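Have a look; sequence and predicted model below, questions after that.
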Amino acid sequence: MSIPSPVVNSHVQLLAALVDFDDKEESEYRFLVDGRHVKYVTVDPGVLPKDDRTFAPVLLPLLPPFPLGDWNEGHISKDAQNGRPVFANVNKSSLPGVKNTWHPTLIDHLELRKLDRLRQNIHKVAHPRFDEPVLVKFAEFPWQIPYLEDETTVYQWIDGSGIGPKFLGHVTEEGRVIGFVMEYIDGARTATPDDLRACQRALSRLHALGIKHGDINKHNFVAAERDRTRVELDVEYSRLEG
């Protein structure tokens, strides 16, 4: 199979990829086109070389040319005639977004300048609104929005309590809210047994608000200098009964 010219899809940037290691299920991609428009693309298993599905310089030339027009979801399959990748369909969908936009600040994702990636969907970024680096957490794919919805609500519950990192605003993508910005705690690290009392104090403050944490382990605590231990809000929370 011939490889398309490198100029094909030169205006496309790979933002995120989720692939099945065994290549038995669809691969999911998030692309930025022309520096402005986000496109979500799924690819049938077996369409792309198994080892070249996530490395952008190799992946992008292998994909068929991105169709023009106003669309945000597309699907790639094999052409029945020659077996090459082809866009089987594209459409303009009403993608879900976080509904609980309780904070007054809205920041477009294109305004954020990435400095570092802490986790797959948590980046250290810079923005003109803030004097120091901040963290952004966002849904890479539309089906992840419910998790961000829950987390956004928990931040509303604890706002001003000093339990978790400060919530600084909502992040938008073409009008819909896909995540949020929170403070970056310089020198933060995963808690150790030496931080047990600080973790207990943070957890006690959480319980005092009538909230219980669904997964208490050291990886869900952010420890910095004395009395600045925070609870990470990346698991399910619920209100305490009674």
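Sure, I can see it.

going forward, measure contacts and count neighbours with C-alpha atoms only.
Will do.

For the closest residue in space to residue 46 that isn't next to it in sequence, pull up the helix or strand it's in.
Computed as Cα to Cα, 6 or more residues apart in numbering, the closest residue to residue 46 that is not its neighbour in sequence is residue 23, at 6.5 Å. Counting by DSSP states H and E, no helix or strand carries residue 23.

Please report the distance of residue 23 from residue 40.
Going from residue 23 to residue 40 by Cα to Cα, to the nearest Å gives 19 Å.

Compare the two and say which one has the larger neighbour count.
With neighbours defined as other Cα atoms under 10 Å, residue 23 and residue 40 compare such that residue 40 has more, 21 against 17.

any idea how far the more buried one is from residue 28?
Look at residue 40 and residue 28: by Cα to Cα, they are 7 Å apart.

same thing with residue 231?
Per Cα to Cα, residue 231 is found 31 Å from residue 28.

who's more crowded, the two?
The neighbour comparison of residue 231 against residue 28 (other Cα under 10 Å) goes to residue 231, with 23 against 19.

Spatially nearest residue to residue 78 (excluding sequence neighbours)?
Spatially, and ignoring its direct neighbours in sequence, residue 78 is nearest to residue 85 (4.6 Å; Cα to Cα, 6+ apart).

ok, residues contacting stretch 115-125?
With contact meaning Cα atoms under 8 Å, 6 or more residues apart in numbering, stretch 115-125 is reached by 112-114, 126, 133-140, 184.

Those in strands, which ones?
113, 114, 126, 134, 135, 136, 137, 138 (DSSP state E).

Structure two is appended below for comparative analysis:
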Amino acid sequence: MAYSVPFTVDSAHQDSATGLVLYRIRVPVSATTNAHEGPTIRYLTASSPPKGASNSIPDDRGRNLSFETVPAGDWNLSHLATTSDGTKFVLASTETSSLDKSVGLLDAGTTWHDTQFDLVHLLDAFYAQRKLHPDNNDTCAAANIQCSGHVNAAVLPSPFNPNHPSAQDKVIGIWAWQPGLTYGIANETHIYYLLRARGDPGLAARFLGHITDDATRVVGFLLEHVVGARHAGPGDLDKCREALRRLHAAGVAYGPSLRRESFLVTIEGSVLLQGFGGAFETDEEEVFVAELGGLEEVLAQV
């Protein structure tokens, strides 16, 4: 016998070009037959918002939804229709979908690393820690320079076993489930792969694994937390130039988003690169020359 379960709206998104509406909701694991622990993710989708809705889109609080429960079971996508007065959404159907481009969702890169962690569990641990330590501002993305330049990024409690070689108290999480934001994540993931494949993984913070959404789609990645790092300045020109040359030697240009925040200067004085969302593969020497030629001006920016 079919039954319904409560849910919470985790977040919502509307595509600015197509009008497509997506809700990311959480249901209790007891409502499914899958084995992994904790709340599970479902998506609700509609081709456009209700024309008579009085609440704004994206509707992160679910005020445009006319229902408070959803069907139990292992479906992952529900299609929405509108109420007769056109002001709210109702559930029209559910299905098990591949959650691909056809419904406005994309993988944020291919999985090349052996380690994967689920976004739900990472964020649950993050919010639990904030409740325990409300005065610890270091858990805020704005307080850490490795999180700058990303829509969704935070210093997270480490999910690794204390005896694991990658064990730290904290790691950097960077993710984006929303359509339109996955390209940058996918590109960064690919650049970290290239640095590892071409023999220079030490040019950036260690790539620790992929972040998945409900143990399915790739939506982000984890990085080593570089404690005490600072952004580069004019006095770091030589070391930053060398770091950029190493990137070029791997066949990668940083791209037009190069800025002083692209460089991390560690406590030991070495320089790492970060923020590869706009980086690209090339063998054009003039691109490398131009990038190096503008570096001094980049580092002088306030």
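Thanks, I have the structure now. Predicted, not measured: the structure shown is a model, and the values here were computed from it.

Kindly indicate which of the ones in strands among the contacts of stretch 115-125 of structure 1 lies nearest residue 193 of structure 1.
Of all these, residue 193 of structure 1 sits closest to residue 135, with 25.8 Å by Cα to Cα.

what's the matching residue for the closest one over in structure 2?
If you follow residue 135 of structure 1 across to structure 2 using TM-score structural alignment, you land on residue 172.

With residue 100 of structure 1 instead?
Per TM-score structural alignment, residue 100 of structure 1 is aligned with residue 110.

Give me the three-state assignment for its match.
Here residue 110 of structure 2 is coil, with the state taken from DSSP: H, G, I helix; E, B strand; the rest coil.

can you count the residues close to it?
For residue 110 of structure 2, the tally of surrounding residues (other Cα under 10 Å) stands at 15.

Quick check: it vs residue 229 of structure 2, distance?
Residue 110 of structure 2 is 29 Å from residue 229 of structure 2, by Cα to Cα.

try residue 191 of structure 2
Applying Cα to Cα to residue 191 of structure 2 and residue 229 of structure 2 gives a distance of 21 Å.

Now residue 156 of structure 1: closest residue in space, sequence neighbours ignored.
Of all residues not flanking residue 156 of structure 1 in the chain, residue 102 sits nearest, at 7.1 Å (Cα to Cα, 6+ apart).

Mind listing residues that contact the lengthiest helix in structure 2?
Criterion DSSP state H: the longest helix present in structure 2 is helix 182-197. Identification of contacts with helix 182-197 of structure 2 by Cα under 8 Å, 6+ apart yields 106-110, 112, 174-176, 201, 203-204, 207, 219-221, 247, 250, 252, 275-280.

Sitting in strands, which of those residues do you find?
Per DSSP E, the contacts of helix 182-197 of structure 2 map to strands at 174, 175, 207, 219, 220, 221, 252, 280.

Which parts of the stretch 201-302 of structure 2 are helices?
All helices of the stretch 201-302 of structure 2, identified by DSSP state H, counting those that start in this stretch, fall at 237-249, 285-293, 295-300.

okay if I get the ones you listed as a markdown table plus distance to residue 13 of structure 2 and mean neighbour count?
Below are these laid out as a markdown table (distance: least, Cα to Cα, whole Å; neighbours: other Cα atoms under 10 Å):
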| stretch | distance to residue 13 of structure 2 | mean neighbour count |
| --- | --- | --- |
| helix 237-249 | 35 | 18 |
| helix 285-293 | 36 | 14 |
| helix 295-300 | 34 | 18 |
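
what would those look like in a markdown table with distance to residue 63 of structure 2?
Conversion of the helices of the stretch 201-302 of structure 2 to a markdown table gives the following (distance: least, Cα to Cα, whole Å):
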| stretch | distance to residue 63 of structure 2 |
| --- | --- |
| helix 237-249 | 47 |
| helix 285-293 | 48 |
| helix 295-300 | 45 |
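
Counterpart of residue 273 of structure 2 over in structure 1?
Alignment note (TM-score structural alignment): residue 273 of structure 2 maps to residue 230 of structure 1.

Its match: what's it in contact with?
Counting by Cα under 8 Å, 6+ apart, residue 230 of structure 1 touches 162, 163, 164, 165, 199, 202, 221, 222, 223.

Among those residues, which one sits closest to residue 68 of structure 1?
Of all these, residue 68 of structure 1 sits closest to residue 165, with 41.3 Å by Cα to Cα.

thinking the closest one is in contact with residue 180, fair?
No - between residue 165 of structure 1 and residue 180 there is no contact under Cα atoms under 8 Å: 11.6 Å.

So between those two, which is more surrounded?
Per other Cα under 10 Å, whichever of residue 165 of structure 1 and residue 180 has more neighbours is residue 180, with 27 against 24.

Looking at structure 2, name the residue matched to that one.
Match for residue 180 of structure 1 (TM-score structural alignment): residue 221.

these two touch, right, that match and residue 173?
Yes - between residue 221 of structure 2 and residue 173 there is a contact under Cα under 8 Å: 6.1 Å.

just to revisit the earlier point, mind listing what the match of residue 180 of structure 1 touches?
173, 174, 175, 189, 207, 208, 209, 210, 211.

how about a cut-off of 10 Å?
By Cα atoms under 10 Å, 6 or more residues apart in numbering, the contact list for residue 221 of structure 2 reads 108-109, 113, 115-117, 119, 153, 172-176, 185-186, 188-189, 207-212.

If you tally nearby residues, what's the number for the match of residue 135 of structure 1?
Residue 172 of structure 2 has 24 neighbours, counted by other Cα under 10 Å.

contacting residues around it?
Counting by Cα under 10 Å, 6+ apart, residue 172 of structure 2 has contacts 139, 141, 144, 146-147, 153-158, 205, 207-208, 221-226.

if I look at it, how far off is residue 27 of structure 2?
For residue 172 of structure 2, the distance to residue 27 of structure 2 - Cα to Cα - is 26 Å.

Just the buried positions in the helix or strand hosting residue 59 of structure 1, please.
Take DSSP H and E as the rule and residue 59 of structure 1 turns out to sit in helix 56-62. Buried residues in helix 56-62 of structure 1, defined by neighbour count with 16 or more other Cα atoms under 10 Å: 56, 60, 61, 62.

for that helix, packing partners?
Helices and strands touching helix 56-62 of structure 1, by 3 or more Cα pairs under 10 Å, 6 or more residues apart in numbering; DSSP states H and E, are strand 12-18.
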